[in-house]
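Asks: this is the structure alone, sequence omitted:
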């Protein structure tokens, strides 16, 4: 009987871990980090967009600094670019949520892995984007944060994966960092806002954590 009790206790502890993770994540998502400059001279709009789980930052191409803009693939008519960061294997092998496997999810969350920047190009602003007003100084810091996430080659060029986008409107680029349970695609966006001096969550692995601050 003691052995059976130990087994059930061990199972209970294992099941408790994801509940604690979600509970703590929700609390930290709810806690706000205030904007560094409470009354900035706001000049430019940026946007947040999500597919329901994965959050992205959207900038108009004229708001990209010259180094970042020159390193990206741009087609005639492209006006807006969204930036997302995530696990390489997950990005390339899980284009739809129906393609998700337990192995891909486990590797992304728990094992050290390579990462990619996912850049999608738009010709027009989308109605479901969430608008965020920023100052020129905040915009520059956000540009620097995005640019510094890209891996560069020996000539300081961004490294684009050829023929790897989901459609003709998006591309993948090599990125820095390793995805984990504590550093997700959404924590990357939230950290970018925090480092840029914008209102953000204390920490969040969810897309709604940051969206709720601006909707």
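Replies: Yep, it's here. Everything numeric here is computed off the predicted structure, so don't read it as measured data.
Asks: hey, let's count contacts and neighbours off CA atoms from now on
Replies: Will do.
Asks: which parts of the protein are helices?
Replies: All helices of the chain, identified by DSSP state H, fall at 2-30, 66-71, 88-93, 102-110, 136-149, 185-195, 207-214.
Asks: export these to JSON lines and tack on distance to residue 40?
Replies: Shown next, in JSON lines, are the helices of the chain (distance: least, C-alpha to C-alpha, whole Å):
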{"stretch": "helix 2-30", "distance to residue 40": "24"}
{"stretch": "helix 66-71", "distance to residue 40": "24"}
{"stretch": "helix 88-93", "distance to residue 40": "36"}
{"stretch": "helix 102-110", "distance to residue 40": "37"}
{"stretch": "helix 136-149", "distance to residue 40": "9"}
{"stretch": "helix 185-195", "distance to residue 40": "15"}
{"stretch": "helix 207-214", "distance to residue 40": "16"}
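Asks: okay, one more to line up with it:
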């Protein structure tokens, strides 16, 4: 009897492990395929003028690096100096903005901080979302940073998207250091709408050529 029960447990565990592996592989495959299907395929940067932005990738989260003042948008009104620990950093001319699940964002700034339970909770869906805003100098264009030129109209569309994903609750927590902060977010985070899909959605909405679904960093960065 004991051997029979043990065999059933082993079979159940094997089935569960196999199912989880299939789900993970299917999700990864779908994400990579979705990231290769172009939206706004005829997009081109403006021939002259426009607004220069950057897209950055820390290996987990992608975000947008935006000029504090451009095309009639003034982020110093949205993200005032008094909200960060050291207001002197607000004299920088750029803000780096990302969106995501509050627990996942706060607890996983790098791969070394990834916790399986945190990832699973976020993947199943959460409305406790945040905007992460960092006051920065202009980042150099590097393998983890890309520069994009937008028309002023495209930039204003992107700004409207960012503002629409900020919730009514204001500042919710300090950031990772003295120059960043978390604000209440709006929208539901899940395995379908990740922080990277947020960044991809901002660019799609602005009319930039990017993949139809961008759940992973590579889905965003590979286009630029």
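Replies: Yep, that arrived. Keep in mind the model is a prediction, meaning the values are calculated, not measured.
Asks: buried deepest among the helices of the first structure, which one?
Replies: Among those, the stretch with the highest mean neighbour count (mean count of other C-alpha atoms under 10 Å) is helix 185-195, at a mean of 23.
Asks: how about it, which residues of the second structure does it hit?
Replies: The aligned range for helix 185-195 of the first structure in the second structure is 195-205, by TM-score structural alignment.
Asks: what's in contact with the matching stretch?
Replies: By C-alpha atoms under 8 Å, 6 or more residues apart in numbering, the surrounding residues in contact with stretch 195-205 of the second structure are 39-40, 61-64, 98-101, 157-158, 161-162, 189, 209-211, 213-217, 219-220.
Asks: one more: stretch 149-168 of the second structure?
Replies: 45-46, 49-53, 71, 73, 99, 130-131, 183-187, 202-203, 205-207.
Asks: which among those residues count as buried?
Replies: 50-53, 73, 99, 130-131, 183-187, 202-203, 205-207 (16 or more other C-alpha atoms under 10 Å).
Asks: so which of the helices of the first structure gets nearest residue 122 of the first structure?
Replies: Closest of these to residue 122 of the first structure is helix 66-71, at 14.3 Å (criterion: C-alpha to C-alpha).
Asks: follow-up on the earlier one: out of the contacts of stretch 195-205 of the second structure, list just those in strands.
Replies: 39, 62, 63, 64, 98, 99, 100, 101, 210, 211 (DSSP state E).
Asks: now these as a markdown table including distance to residue 116 of the second structure?
Replies: Listed next are these as a markdown table, based on distance: C-alpha to C-alpha, whole Å:
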| residue | distance to residue 116 of the second structure |
| --- | --- |
| 39 | 32 |
| 62 | 20 |
| 63 | 22 |
| 64 | 26 |
| 98 | 21 |
| 99 | 20 |
| 100 | 16 |
| 101 | 14 |
| 210 | 29 |
| 211 | 27 |
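Asks: now the two most distant members of those.
Replies: 39 and 101 (25.5 Å).
Asks: more crowded one of these two?
Replies: Ranked by neighbour count (other C-alpha atoms under 10 Å), residue 39 of the second structure and residue 101 place residue 101 first, with 27 against 18.
Asks: ok, the more buried one touching residue 187?
Replies: No. The pair residue 101 of the second structure / residue 187 is not scored as a contact, 9.5 Å apart, by C-alpha atoms under 8 Å.
Asks: between these two, which contacts overlap?
Replies: 127, 129.
Asks: quick one: what's aligned to residue 79 of the second structure in the first structure?
Replies: Under the alignment (TM-score structural alignment), residue 79 of the second structure maps onto residue 72.
Asks: quick one: that match from residue 147 of the first structure, how far?
Replies: Distance, residue 72 of the first structure to residue 147 of the first structure, by C-alpha to C-alpha, to the nearest Å: 10 Å.
Asks: how about residue 89 of the first structure?
Replies: 22 Å.
Asks: does residue 61 of the first structure touch residue 67 like I think?
Replies: No. Assessed by C-alpha under 8 Å, residue 61 of the first structure is found out of contact with residue 67, at 11.8 Å.
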